[in-house]
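Undergrad: Give me a 3D structure for the following:
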Amino acid sequence: MKKATRVFYIAFALVILTVAFGVISPEIFEQATGNIRSFINTAFGWYYLTIMALLLILTLIIILSPYGKIRLGKDADRPEFSTFTWMSMLFSAGMGIGLVFYGASEPLSHFAIQPATAEPGTDEAFKEALQRSYYHWGIHVWAMYGMVALSLAFFQFRKGEPGLISSTLKPIFGKKMEGPFGTLVDVLAVFATVFGVATSLGFGAAQINGGLSYLFGMEQSYSMQMLIIGVVTLLFIISAWSGLNKGIKYLSNTNMVLAVILLILVLVIGPTMLILNMFTETFGAYFQNLISLSFQSAPLDAENRSWLDGWTIFYWAWWISWAPFVSMFIARISKGRTVREFLIGVVLTPTIFGSFWFAAFGTSGIDMEKSGFDLTSFPTEQTLFAMFSEMPIGFTMSIIAILLVSTFFITSADSATFVLGMQSTNGSLMPSNQIKILWGIAQSLVAAILLSVGGLTAVQNTIIIAALPFSFVMILMIIALFKALKTELALSKSKK
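TA: Here you go, the predicted structure:
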């Protein structure tokens, strides 16, 4: 196959073997992945909390340090994409489907079903629900993406290395990264990416199916979800074929426009003043409690520990499994920006937008729940549509939401095929369409098969397992980055 490296063949074989295990022995697969996930949560929960907190601290250090002046590229390079398009692309790739899937349902769960520490249904639970949602989707996540992406962008555009995860480790291991060890690192990145993206594709298919079922009475079943995955796969393959400057760019801008329209409608039609006041208070409280939230592991509270395993630890593993894909994509579209501009843009903008999204959708849902409409009785994938049904022009808002999930679905999968193509062709900035299409089909099949053998639980189990080995690679990447930045800064000073 044209330009395909051994990373492609090894990773593709591993994906097929994993999926085959799930198909041949679905019960054993679900039990095995569940047991491994339980072990990881118990043994490595503290580790996930610590690494995410440290990455945030390191991000702030770099922003405030002289390293921030270094440009991701040659000194004369300037950004390839406008700021709006850049923000739209990184946001669409990083969180799209999840925001729509969890926008109302996560705060509702934290409020009415199982709050972390407060009593269900209380005002304290209301405030805590929003703060926890900001925490799970906010500054920690984007700092992690930003640091991994910074490492990739720096080595690729400033130092002229191939756009591979393995290339970022050369300051530590040197030429060894061009051999079997480097291949292993890149295979881990590809494996984590495939299963991380499969999770979102599973969520997206389930929510589109849930919306169509709620609005039009269509069958809500595995076969319908497979049909949805098939249609969307065809669409994102068409988009991937058109390239980065067409398909992904236009779809990302469309995503942002649809998301802003839906957010404004919820803000205006929903309890506007309550949303604004709750956002103001809880966003401030989120930053006020950031340190305690970051390190909370509940070693002496079994109930709270179970909550952390099911929510926070799952999220941190999910985001880490997405790191190779999202960070590589962010790096690819960020050439020409300074380190400081890059990190501030990557970390702050999505955090603020995402937090306001949860404030609007979460407050509206909780307010509706408090007024007597039991939103928690609906499946998670239907919660948003049930909430819209109680609002004026709710049907229109539901249609916009289905379109938004669909375009996010296409953009995430499209971006992932691009990144998987890069990883499989020695970091090529223009991977062949043949390889992108093969990866596109593969990740859709993974989502479909994992849904069939154990639903979203099997998908969640798999990504937590896939994230652990890559987290060790991520630590090495950050060490190598600081080593290279120190050398680069010294070199720049010597030239003056």
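
Undergrad: drop to CA atoms for contacts and neighbour counts, all remaining ones
TA: OK.

Undergrad: tally of neighbours for S242?
TA: S242: 13 surrounding residues under other CA atoms under 10 Å.

Undergrad: distance of it from T411?
TA: 13 Å (CA to CA, to the nearest Å).

Undergrad: Following up with a second sequence; could you model it the same way so I can compare the two?
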Amino acid sequence: MTMLDNNEPESEPAPAADPAPEPDPTANTTASEKIAADAAAAQEADSARRGSVGTVFYWSVAFVIVFVLWAAISPDSLGDIMTTAMTAVSSSFGWIYLVVPFAAIVMLVWFAASRFGRIRLGSADSRPEYTTLTWLAMILAAVMGIGLVSYGVAEPMSHFMVPPHGLAEPQTMDAAIRAMQFSYLDWGFQAWAIFGVFGLAIGYSTHRKGRPALVSTMLRPVLGRFVDGWVGKFIDILTIIATLFGTTTSLGLGASQIGEGLNTVFGIDATIVLQIVVIGVLTLLFTTSAFSGVSRGIKYISQITLTMATILGLFVFITGPSGFVANLFVRSVGSFAGNFLELSFMTPSSAADSEWMLSWTYFMMAWWLSWSAFVGIFLAKISKGRTIREFVAGVLLVPSAVFFVWFTIMGGSAIKLDIDGAKIGEATQANLDTAFFSLLDQLPLSLLASVFTIVMVTLFFVSSADSNTFVLSSLSSRGSFEPRRPVIATWGFLTGACA
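TA: Here you go, the predicted model:
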């Protein structure tokens, strides 16, 4: 933080911020007044830049179009090359996917506990734009909502059937506890720490220092004036590409879940054609929502989806094996806490282990890293006025706790029902997309619950894609938090195409 304060160039143009009164030039100004003056200058600079696009936008769009055409014309060759690349990276540098997230946790905890925890992301007198509940709802729904359904049953059940690293006998109580431990690892503190580091850095750079909401300008204390040239543009282009491909992975999973839901409820085959139709319709919805901005479309959809997820979670807990789930939660959380360091640094010990890590832990951590810029910018946008301590608690602790509870309710219920003979494990091994609906089939009001889930996933899809489109538009509009509609429409279309 000290380095950032001491190295900020006074002439640096900056993004939009809430207007503040200019201090009297004849009076002695306090640090708070200086920050307010910088924010006012940032508002004026961003107004002049708003909607302006340059080489970053055109190069990014061109690359994505070529990539989508390649995927459409020769999907097999694309799949082979991407698989080879991922395997090569994970086999040589897979340990980085374990070290970086843990380092992010340490960094955030230190910032929150230190004297820097009192610093606000904005001027000293700024206050949050959203209530705490709304803020948390936007984080949960707009960032990782689809994963609640895509993996809420599929991951714990997969680990229950085939315990990670051979640490337990399949389909035993020990396997159930191990299944929850590794689900917590993949979706808990590590993931949110990655998001939190980016969100904190971008939020401080944007709201406190008056810089554009770009990863390149966030790195100015490290790279200096290089960020003003081709190096900065290359970083921003790479950020856009990683963001788009990382987030559309989730959207593709969402389309698969909606397809499986329609198959369950209406008997419609979950074909590729159906998924394309679903994505086409939803692309129109989330692009329209993105036009309304964060404060309207994303905010209200996030509140609705959080409420629906809460209702569904309570329904499964109450109608399912609640006693087993409660016991599993206590044992799994305690075991996870006791083995946290070991789990965080557990590398593969065999070829089979490496293959498992590539399919799960390495894949998940790489996925979260690809999300980091997107989530970081979104968190920065909605967290203005909060202290660093509030930010860390809200981003690192609360979502992790929510996901622990969700995965235990959904995964634990499925495990217990499978032990009792429901065959959910076999269905999961055959097709991960069927796991969640296989659980609902074993509960009362299964048809109503399946329809409810389809609606919830649809809204999660719209919320996530809405946030993604906004962030991509901001990144390609020189960091403006108010990109223009043609830019939003372009990224909305490309997001749908990639999904």
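
Undergrad: TM-score for this pair?
TA: Once superposed, the chains reach a TM-score of 0.88 (TM-score structural alignment, normalised by the length of the first structure), with 446 aligned residues with a CA RMSD of 1.2 Å.

Undergrad: Next, the buried residues of the longest helix belonging to the second structure.
TA: Determined from DSSP state H, the single longest helix within the second structure is helix 230-266. Neighbour counts over helix 230-266 of the second structure (16 or more other CA atoms under 10 Å) mark 232-237, 239-248, 250-265 as buried.

Undergrad: check the fit of that helix onto the first structure and give the mean distance.
TA: Aligned to the first structure and superposed, helix 230-266 of the second structure gives a mean residue distance of 0.7 Å (mean CA distance after the TM-score superposition for the first structure).

Undergrad: Provide the aligned range in the first structure for that helix.
TA: Aligned by TM-score structural alignment, helix 230-266 of the second structure falls on residues 180-216 of the first structure.

Undergrad: do stretch 98-106 of the second structure as well
TA: Taken onto the first structure by TM-score structural alignment, stretch 98-106 of the second structure occupies residues 49-57 there.

Undergrad: Any idea how far the matching stretch is from the middle of the chain?
TA: Its chain's C-alpha centre and that of stretch 49-57 of the first structure lie 17 Å apart, by CA atoms, centre = their mean, to the nearest Å.

Undergrad: Give me the contact list for that stretch.
TA: Contacting residues not belonging to stretch 49-57 of the first structure are listed as I139, H140, V141, A143, M144, M147, S294, F295, Q296, S297, I313, W316 [CA atoms under 8 Å, 6 or more residues apart in numbering].

Undergrad: Could you look up the SS state of the fourth one?
TA: Three-state secondary structure (criterion: DSSP: H, G, I helix; E, B strand; the rest coil) places A143 of the first structure in helix.

Undergrad: Make sure it is actually in contact with V347.
TA: Yes: A143 of the first structure is within contact range of V347, at 5.5 Å (criterion: CA atoms under 8 Å).

Undergrad: More neighbours: the two, which one.
TA: Per other CA under 10 Å, whichever of A143 of the first structure and V347 has more neighbours is A143, with 26 against 23.

Undergrad: Near the aligned partner of D466 of the second structure in the first structure, how many other residues are there?
TA: Aligned counterpart of D466 of the second structure in the first structure: D414 (TM-score structural alignment). Number of residues near D414 of the first structure (other CA under 10 Å) recorded here: 30.
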